[in-house]
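Trainee: Pasting a predicted model and its sequence here:
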Amino acid sequence: MSYTIKQFAQLVGLTDHTLRYYEKEQLLNPLRSSNGHRVFNQRDIDWIQFILRLKETGMPLKVIKHYAMLLAQGDNTIRERKEILELHQIYLDNKLNEWQGHREKLQQKIDNYHAMCQQRKGI
């Protein structure tokens, strides 16, 4: 199945403008129809969803662009792409640990307030 830029934008939750920007930045490389219109397919959907996941998890656009460039170069860049993703995974693991620590401190404060409320009821 193929999609126009408007259909594709709706499917992936982005604007036409953002998709054109991603294309200009060489993150997307849609096929073109005989009349020059962009044509998107399932592969493009999967790719943009991956880009968005990387972005949403804090990977800088510069690194995503580097990853995309390596991907376009083919299988001889698999090791480099793997390293980029491994480094990002370490970053995410560190962030998860950090957020877990924040959550635990917040829970301690909530527990303290809960105990204080219970004591006030007993007074």
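Mentor: Cool, got the structure.

Trainee: can we go C-alpha only for contacts and neighbour counts from here?
Mentor: Noted.

Trainee: Geometrically speaking, which residue is the centre of this protein?
Mentor: residue 53 (1.9 Å; Cα atoms, centre = their mean).

Trainee: tell me which element that one falls in.
Mentor: helix 42-56 (DSSP states H and E).

Trainee: other SSEs contacting that helix?
Mentor: When contacts are defined as 3 or more Cα pairs under 8 Å, 6 or more residues apart in numbering; DSSP states H and E, helix 42-56 packs onto helix 5-12, helix 61-73.

Trainee: who does the helix or strand immediately after the first one in the chain touch, helix- and strand-wise?
Mentor: Think helix 5-12. Downstream of helix 5-12, the first helix or strand assigned by DSSP H and E is helix 16-24. Here helix 16-24 touches helix 5-12, going by 3+ Cα pairs under 8 Å, 6+ apart.

Trainee: and the helix it packs on, which residues are buried?
Mentor: 5, 8, 9 (16 or more other Cα atoms under 10 Å).

Trainee: residue contacts, the last one?
Mentor: Residue 9 makes contact with 15, 16, 19 under the criterion Cα atoms under 8 Å, 6 or more residues apart in numbering.

Trainee: For the second one, which non-adjacent residue is closest in space?
Mentor: In space, not counting the residues next to it along the chain, residue 16 is nearest to residue 9; the distance is 5.9 Å by Cα to Cα, 6 or more residues apart in numbering.

Trainee: before we go on, here's another structure to hold up against the first:
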Amino acid sequence: MADLTISAVAEKFHVKPDTLRYYERIGLLPPVPRRTNGNRYYPPSIQEWLEMVLCFRASGMAIEPLIEYCSLLQQGDETAPAREKILQEQLAVLLTQREQLDKSIHRLEGKVARYERGEVKVGADWLHFAEKKDGRK
């Protein structure tokens, strides 16, 4: 992996250059080195760091705990327990979301199957739900 300009990194990771500057300003990225002309360049280590940040953001991690995680990461190995706690909390959130998604998927699959079997008529879809809710069949 080679050093890249801010434009190249933005294109590679599908983010705006302003996002990269913002991430650096708030501490999600370590200080990005600059060339003698003042332009930022992103060595492979910072590109990998950005990939981690984007992965955590895609998982739904909020900015504040991510800033804390990145700050702790830069402080060294002694912060490992605190970093682990942040990751465990995010994992718990994701597992809860997955459970909710699994329930929704199961319900939708059942609904689609009823349509495929031709069991749903006008108004019958809601009636079937109401009957099950009331304990009637």
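Mentor: Great, that's in hand. In this text, all values refer to a predicted model and were calculated from it rather than measured experimentally.

Trainee: Fetch the TM-score of the aligned pair.
Mentor: In this superposition the chains share a TM-score of 0.88, using TM-score structural alignment, normalised by the length of the first structure; 118 aligned residues with a Cα RMSD of 1.6 Å.

Trainee: What about the contacts of residue 9 of the first structure, which one has the most neighbours?
Mentor: Greatest neighbour count in the contacts of residue 9 of the first structure, by other Cα atoms under 10 Å, goes to residue 19: 20 neighbours.

Trainee: residues touching the alignment partner in the second structure of it, list them.
Mentor: Using TM-score structural alignment, the equivalent of residue 19 of the first structure in the second structure is residue 20. Listed by Cα under 8 Å, 6+ apart, the contact set of residue 20 of the second structure reads 6, 10.

Trainee: picking that back up, the helices and strands packed on helix 42-56 of the first structure: which one's closest to residue 40 of the first structure?
Mentor: Closest approach to residue 40 of the first structure among those is made by helix 5-12 (6.6 Å; Cα to Cα).

Trainee: What is the burial count for residue 98 of the second structure?
Mentor: Residue 98 of the second structure - counted by other Cα under 10 Å - has 12 other residues nearby.

Trainee: measure it to residue 40 of the second structure for me?
Mentor: The gap separating residue 98 of the second structure from residue 40 of the second structure is 39 Å, by Cα to Cα, to the nearest Å.

Trainee: Please apply the same query to residue 52 of the second structure.
Mentor: Taking Cα to Cα, one finds residue 52 of the second structure at 19 Å from residue 40 of the second structure.

Trainee: The two: who's more crowded?
Mentor: residue 40 (18 against 14).

Trainee: Apart from its neighbours in sequence, what residue is nearest that one?
Mentor: Nearest to residue 40 of the second structure is residue 34, by Cα to Cα, 6+ apart, at 4.3 Å.

Trainee: so the lengthiest helix in the second structure aligns onto which residues of the first structure?
Mentor: Longest helix in the second structure, counting residues (DSSP state H): helix 80-116. Alignment of helix 80-116 of the second structure against the first structure: residues 78-114, by TM-score structural alignment.

Trainee: Ok, stretch 38-52 of the second structure next?
Mentor: With TM-score structural alignment as the criterion, stretch 38-52 of the second structure aligns to 36-50.

Trainee: Name the residues of that stretch that come out as buried.
Mentor: Within stretch 36-50 of the first structure, the residues that count as buried by 16+ other Cα under 10 Å are 38, 39, 40, 44, 45, 48.

Trainee: go on, stretch 57-68 of the first structure?
Mentor: For stretch 57-68 of the first structure, a neighbour-count test (16+ other Cα under 10 Å) marks 59, 64, 65, 66, 67, 68 as buried.

Trainee: surely the third one meets residue 25?
Mentor: Yep, that's residue 65 of the first structure we're talking about. Yes: Residue 65 of the first structure is in contact with residue 25 according to Cα atoms under 8 Å; the separation is 7.4 Å.
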